[in-house]
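Asks: what's the 3D shape of this:
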Amino acid sequence: MFKHSPYIVHCFGANVSFEDNVNLYNLLLEYASGGSLADRLQNCKSLSEFEVKKHTKNVLLGLSCIHNNGIIHCDIKPGNILLVGRDKTAKIADFGLSVTLEQGMNQKQGVIRGTERYMTPESVINTEYTSQVDIWALGCTVYELITGTSLWEDADGDDVLDKIEFEEPKFQNSKLSNEAQNFLEKCLVKNPSTRWTADMLLNHTFLQNSSKVANTAKTRKKKSDSMSLLHKPIQKITFKIGHHKFSRQLLDPKPLLDKPIKKITFKIGNHKFVRQLTDLKEVENETCGRVLSTDNS
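Replies: Here you go, the predicted structure:
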């Protein structure tokens, strides 16, 4: 059902094994080299708002797919959001507690699904489940990722459930921007009928500049990597003649550093280019190719 969604952990298949007189149903899942957001949070204590925006947008895209297919996840939390691939794409995992919308509407009295700190008020009082339980849990998750603390940090056990049922969430924290606070206000509405949906939240201003910020950060990193060539002693020159490439180690790099670099040779694909530089700062713009050599002559 979800195999085409890039924001849900892919299941490649399943098998059954027999261990200790018990049949075990095994799922073959996509490998998450980055672990979970819970692991990330444990290592970093809290995440930057920019990183949280990126992960939140991916989770909402996954939830939109899930909800539009008539499924409620019922256990959204940092531990069930995995980071997959080199770019650490956030993907939703663990559908062990999930139900269909029809099953959620007919939930038996006394059956509670989910993890306590991420439960909704309507879950605590045992009313019907809707897809909005996932939105509340996402709000709790976003708060925790940015601030490094649980929304109900000062409570345990039944006290957590009492606070969820009777208290209004408080998320005034110095680490939260105004946009983040407003986003949480739309997620953490006690009345599920007025809580925003995944599709509505995807258009919230909190997420609108996430791609722009990502591109800006990548551009800055490229420029920084390029300029680093100018601030470190040149230890080796690489040059190319025909189809052959040669490298020369410099025993004394000082002669090259005594003069400004006037020419730079770089490569894009199989093509080599030479640029005469009138200003050393021009090197900053040559970030798309692989530098082969520098020339002071």
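Asks: rest of the way, CA atoms for contacts and neighbours
Replies: Will do.
Asks: so where do the helices sit in the stretch 51-200 of the chain?
Replies: Secondary structure of the stretch 51-200 of the chain (DSSP state H, counting those that start in this stretch): helices at 101-105, 121-124, 132-147, 158-166, 178-187, 198-201.
Asks: Most tightly packed of the ones you listed?
Replies: helix 132-147 (a mean of 25; mean count of other C-alpha atoms under 10 Å).
Asks: got the angle between that helix and helix 178-187?
Replies: Interaxial angle of helix 132-147 relative to helix 178-187 (axes from the mean of the first three to the mean of the last three C-alpha atoms, to 10 degrees): 150 degrees.
Asks: what's helix 132-147 in contact with?
Replies: Under the contact criterion C-alpha atoms under 8 Å, 6 or more residues apart in numbering, helix 132-147 has outside partners 41, 46-49, 52, 56, 63, 72-78, 117-120, 123, 149-151, 171, 173, 175-176, 184, 187-189, 192, 195-198.
Asks: Spatially central residue in the chain, please.
Replies: Centroid check for the chain by C-alpha atoms, centre = their mean gives residue 55 as the closest residue, at 3.1 Å.
Asks: burial measure for residue 98, as a count.
Replies: As a burial measure, residue 98 scores 16 neighbours (other C-alpha atoms under 10 Å).
Asks: so which of the helices of the stretch 51-200 of the chain comes closest to residue 111?
Replies: The minimum distance between residue 111 and the helices of the stretch 51-200 of the chain falls on helix 121-124, with 8.9 Å, by C-alpha to C-alpha.
Asks: just to confirm, which helix or strand has residue 225 in it?
Replies: helix 210-231 (DSSP states H and E).
Asks: For that helix, name the packing helices and strands.
Replies: The helices and strands touching helix 210-231, judged by 3 or more C-alpha pairs under 8 Å, 6 or more residues apart in numbering; DSSP states H and E, are helix 49-68.
Asks: what's the angle from the helix it packs on to helix 210-231?
Replies: Going by the same axes, to 10 degrees, helix 49-68 is angled at 140 degrees with respect to helix 210-231.
Asks: which secondary structure elements does helix 49-68 contact?
Replies: Under the contact criterion of 3+ C-alpha pairs under 8 Å, 6+ apart, helix 49-68 touches strand 89-92, helix 132-147, helix 198-201, helix 205-208, helix 210-231.
Asks: so can I have a markdown table of these showing distance to residue 163?
Replies: Below are the helices and strands packed on helix 49-68 laid out as a markdown table (distance: least, C-alpha to C-alpha, whole Å):
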| stretch | distance to residue 163 |
| --- | --- |
| strand 89-92 | 27 |
| helix 132-147 | 13 |
| helix 198-201 | 25 |
| helix 205-208 | 27 |
| helix 210-231 | 33 |
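Asks: one more, for comparison:
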Amino acid sequence: MARREQPDRLGRYELMLPIARGGMGAVYLARTVGLEGFERAIALKIVDKSEEPELARDLVEEAKLAARIHHRHVVGVLDVGVEDDIAFLAMEYVEGPSLASLVKAAQTAGGTLPRGVAMRILLDMLAGLHAAHELADASGVALGIVHRDVSPANVLVGRDGVSKLTDFGIARALSRSSNTSTGVVKGKFSYMGPEQARGAALDRRADIWSAGVVAWELVTGAKLFPLGNDASTLLAIVGEEPPYATTVADDLPHSLDAAISSALQRDPKARCSSAEALATALEAACASSGLEIGSHADVAAAVQRFCGTELEERRAKSDAVRISRQALRPSQPRAQSSTDLLTQPPPLHTIPLETVEWPPAAAEDSSPPAERARTVEAGTATGAPVLSMPFPSAPSEPSTFRPASGIIDRRKLFSHRTKWAGVAAGVVVLSVGVVSAGILSRSSPQLDNGAASSARAASPQAAPSHVPASDTAAASVELADGPSTAAAGTTAPSAIAPATPPSHRTASGRRRNGGTSPASQPAVTQSNRTSPPKLVEDDPYKRRP
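Replies: Sure, this is the predicted structure:
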């Protein structure tokens, strides 16, 4: 089935031109455009989901793994998505060749990469590989990532001299939802380890073997397994011992050869344990042999020397595509930037109105509010329409406002504000008085009983002439006027407080209310004391029935 034509845009990314194509899909140079002319170049890997569904799943898995790795020497993943059955992966764009292209360009120019430059590229690759191996989840458990495709084609060398590891499309993690079944071989055959060629279980040491093959080829300038047949290559990897690098490059320091050989042990247990350990061994070998490791500036110079023309052509093609597409689009006004909005704000569409003046009120208008709507003629001379505005009352003095500008002279428009302030203060004072009166009216019952007793004491008509002897203790009267000259058995009616109603006891001993003769009641004794008069009443509610 013929491949369909690739679209010009996927999501918010505009495809410019293809820059690579491999078994894991095609890679395009793309760009995204934002506000105020913001533009960023990205690398967009795309896979046709309808034709290669397995590769599309691998693309999503690559995004999930690589997005967690944040390291200077690992290509960052920015976005992943699917549109029109095309899965795409947006990655950081590294303007520079792959390590394979750089080596090929150096050989085409009749030379090889300087060993110092090769060591710097190799150390950068090992740093990114170790970061992927050490990746852990939020709880600190290692994910067990194995790249499984460490090769010169998956190492990008930027124009700034920084190298980065990329393409985690077939990387395997312990938590990956679509792990490769045992016995299935994925990766480039020339860089596979023996256990990977046999389809056995893998760990990070399989990537160490691949890194050792890359190092061997960089320092010698030759292929470790030059066989063109894949089956022959796999048989050689599984059954043969790799030769030493000094057999091909006799000027190579033996310490450096020994460091590379530590990564090419057929037995994984005897192999170098980690990418960091291999990098440390290579640095120590270079230091002991006097081989100076190149800087990133040296790598940038080598990229410019061998691949500078190719990179300039790629940039020129990208600019030409962008200009041609802009010419085909309809002309659109340039969007205002934030600086323009601050210095030159957009014009406001306003309706000019004449200045409206309110004449002073001649007298207080007592008509209803609906009839007090005043009609103001604005711009009569210019033929402007009549403006009708209702107001409860006219101001006491002329007041002007400008409807177009929204400026109102409040001092003239509300000249009676002090009068309303006085009314509000009076309402507050009246409220306080009402609340105080209510509090005083809800006083305690003891004060009410005392006031009622004093009133009864002052009434001579309510006072009885005699009090029973049995109730003398309960209804005794003490006068405060000093020694009295009244005869025994008599009382002063005006000085005796009313007592409880007369009562007498029945045959059973209980006391019962009833009218008796005043003559049968004993007189109330008078006590000659100087203390103020006190009245003790017999509470009828406390009597026993």
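Asks: returning to what we had before: would you mind checking the contacts of helix 132-147 of structure 1 for buried ones?
Replies: Neighbour counting over the contacts of helix 132-147 of structure 1 (16 or more other C-alpha atoms under 10 Å) leaves 41, 46-47, 49, 52, 56, 63, 72-78, 117-120, 123, 149-151, 171, 175-176, 184, 187-189, 192, 195-198 as the buried ones.
Asks: Counting neighbours, what do you get for whatever residue of structure 1 lines up with residue 202 of structure 2?
Replies: Taking TM-score structural alignment, the alignment pairs residue 202 of structure 2 with residue 129 from structure 1. When counting by other C-alpha under 10 Å, one arrives at 25 neighbours for residue 129 of structure 1.
Asks: now the nearest residue to residue 129 of structure 1 once chain neighbours are set aside: how far from residue 8 of structure 1?
Replies: Leaving aside its chain neighbours, residue 129 of structure 1 sits nearest to residue 104 (4.4 Å; criterion: C-alpha to C-alpha, 6 or more residues apart in numbering). Going from residue 104 of structure 1 to residue 8 of structure 1 by C-alpha to C-alpha, to the nearest Å gives 21 Å.
Asks: what do you get for residue 186 of structure 1?
Replies: From residue 186 of structure 1 across to residue 8 of structure 1, the span is 23 Å (C-alpha to C-alpha).
Asks: Likewise for residue 114 of structure 1?
Replies: Where residue 8 of structure 1 is concerned, residue 114 of structure 1 sits at a distance of 18 Å (C-alpha to C-alpha).
Asks: next one: residue 110 of structure 1
Replies: Applying C-alpha to C-alpha, the value for residue 110 of structure 1 to residue 8 of structure 1 is 30 Å.
Asks: swap in residue 167 of structure 1?
Replies: Going from residue 167 of structure 1 to residue 8 of structure 1 by C-alpha to C-alpha gives 33 Å.
Asks: Compare those two (neighbour count), which wins?
Replies: Remark: of residue 167 of structure 1 and residue 8, residue 8 carries more neighbours, 26 against 11, as counted by other C-alpha under 10 Å.
Asks: Alignment lookup: that one to structure 2.
Replies: Match for residue 8 of structure 1 (TM-score structural alignment): residue 74.
Asks: Tell me which residues touch that match, please.
Replies: Contacts for residue 74 of structure 2 (C-alpha under 8 Å, 6+ apart) come out as 128, 129, 164, 165, 166.
Asks: Which of these are conserved in structure 1?
Replies: Retained in structure 1: 128, 164, 165, 166, out of the contacts of residue 74 of structure 2 (criterion both residues aligned by TM-score structural alignment, their matches' C-alpha atoms under 8 Å).
Asks: coming back round to it: out of the helices and strands packed on helix 49-68 of structure 1, the one nearest residue 33 of structure 1 is which?
Replies: strand 89-92 (10.3 Å).
Asks: Helix, strand, or coil at residue 237 of structure 1?
Replies: Taking DSSP: H, G, I helix; E, B strand; the rest coil as the rule, one finds residue 237 of structure 1 in the strand state.
Asks: Please tell me how far it sits from residue 256 of structure 1.
Replies: Distance, residue 237 of structure 1 to residue 256 of structure 1, using C-alpha to C-alpha: 10 Å.
Asks: ok, now residue 245 of structure 1?
Replies: Separation of residue 245 of structure 1 from residue 256 of structure 1 (C-alpha to C-alpha): 21 Å.
Asks: what's around residue 11 of structure 1, how many residues?
Replies: Close neighbours of residue 11 of structure 1, defined as other C-alpha under 10 Å, add up to 14.
Asks: Excluding chain neighbours, what is closest to it?
Replies: residue 29 (4.5 Å).
Asks: Show me what residue 134 of structure 2 lines up with in structure 1.
Replies: By TM-score structural alignment, residue 134 of structure 2 lines up with residue 68.
Asks: quick revisit: which stretch among the helices and strands packed on helix 49-68 of structure 1 comes nearest residue 162 of structure 1?
Replies: The nearest among the helices and strands packed on helix 49-68 of structure 1, by C-alpha to C-alpha, is helix 132-147 at 15.9 Å.
Asks: Mean deviation, the closest one versus structure 2?
Replies: With mean C-alpha distance after the TM-score superposition for structure 1, helix 132-147 of structure 1 departs from structure 2 by a mean of 1.3 Å once superposed.
Asks: residue contacts, the residue nearest to residue 129 of structure 1?
Replies: Applying C-alpha under 8 Å, 6+ apart, the residues near residue 104 of structure 1 are 72, 128, 129, 130.
Asks: cool, and residue 297 of structure 2?
Replies: The neighbours of residue 297 of structure 2, taking C-alpha under 8 Å, 6+ apart as the test, are 160, 161.
Asks: gap between it and residue 419 of structure 2?
Replies: Separation of residue 297 of structure 2 from residue 419 of structure 2 (C-alpha to C-alpha): 84 Å.
Asks: likewise residue 280 of structure 2?
Replies: Relative to residue 419 of structure 2, residue 280 of structure 2 is positioned 91 Å away (C-alpha to C-alpha).
Asks: do the same with residue 244 of structure 2
Replies: Residue 244 of structure 2 sits 107 Å away from residue 419 of structure 2, going by C-alpha to C-alpha.
Asks: same thing with residue 288 of structure 2?
Replies: Counting by C-alpha to C-alpha - residue 288 of structure 2 and residue 419 of structure 2 are separated by 100 Å.
Asks: Give the residue from those two that has the larger number of neighbours.
Replies: The neighbour comparison of residue 288 of structure 2 against residue 419 (other C-alpha under 10 Å) goes to residue 288, with 12 against 9.
Asks: gap between that one and residue 253 of structure 2?
Replies: 9 Å.
Asks: and the counterpart of residue 50 of structure 1 in structure 2, how many neighbours does it have?
Replies: The alignment partner of residue 50 of structure 1 in structure 2, by TM-score structural alignment, is residue 116. Counted with other C-alpha under 10 Å, residues neighbouring residue 116 of structure 2 total 18.
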